[in-house]
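**Student:** Here's my sequence, what's the structure:
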Amino acid sequence: PPPQSTVLIMAVIAVLVLLGVVTIIGAVVFFVRKRRNSGGKGGKYAPAPGPT
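**Tutor:** Next up, the predicted model:
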């Protein structure tokens, strides 16, 4: 088995990556909800054409 320090470093890296991913996803969801609640359809960009 690898030495204890390697396992510890791997665990720290894994935790940091997970925290980063969760933070990014949370920020995206927050901004999407905030934009959707405040602006509505009056955005600066045209909405993507959906299947009609």
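**Student:** okay, CA-based contacts and neighbour counts for the rest of this
**Tutor:** Noted.
**Student:** In the chain, mark out all the helices, start to finish.
**Tutor:** 4-38 (DSSP state H).
**Student:** Just want the most central residue of it.
**Tutor:** Closest residue to the average C-alpha location of the chain: residue 25 at 1.8 Å, with Cα atoms, centre = their mean.
**Student:** Look up how far residue 31 lies from that one.
**Tutor:** 10 Å (Cα to Cα, to the nearest Å).
**Student:** want to put them side by side, so please do this one too:
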Amino acid sequence: MLVGVVGAGLLHPAPLEWLKSFGLTVAVLWAAVLGGAWVVTRWAESRTERIQG
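**Tutor:** A predicted model of the protein is given here:
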């Protein structure tokens, strides 16, 4: 699958632009995953504090 993605990027008329947009997409996805994980962690901590307190 990764080979197909790289191949599509190389066949694209402007691989640099494609790589830039691909990198931006990955960065946004990572930010969403990390942000979501942080929110879930904070929520779980507040829940356990409420249960213990």
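**Student:** just to revisit the earlier point, in the second structure, what sits opposite the residue nearest to the centre of the first structure in the alignment?
**Tutor:** Aligned by TM-score structural alignment, residue 25 of the first structure pairs with residue 36 of the second structure.
**Student:** Would you mind measuring from its match to residue 28 of the second structure?
**Tutor:** In terms of Cα to Cα, residue 36 of the second structure sits 12 Å off from residue 28 of the second structure.
**Student:** Which residue of the second structure is paired with residue 13 of the first structure in the alignment?
**Tutor:** Checking TM-score structural alignment: residue 13 of the first structure goes with residue 24.
**Student:** what about its match, how many neighbours?
**Tutor:** Residue 24 of the second structure has 12 neighbours, counted by other Cα atoms under 10 Å.
**Student:** Also residue 35 of the first structure?
**Tutor:** Quick note: residue 35 of the first structure (other Cα under 10 Å) scores 13 neighbours.
**Student:** Quick one: map it onto the second structure.
**Tutor:** By TM-score structural alignment, residue 35 of the first structure lines up with residue 46.
**Student:** cool, residue 4 of the first structure as well?
**Tutor:** Counting by TM-score structural alignment, residue 4 of the first structure lines up with residue 15 in the second structure.
**Student:** Its match: neighbour count?
**Tutor:** Every residue meeting other Cα under 10 Å relative to residue 15 of the second structure is counted, giving 14.
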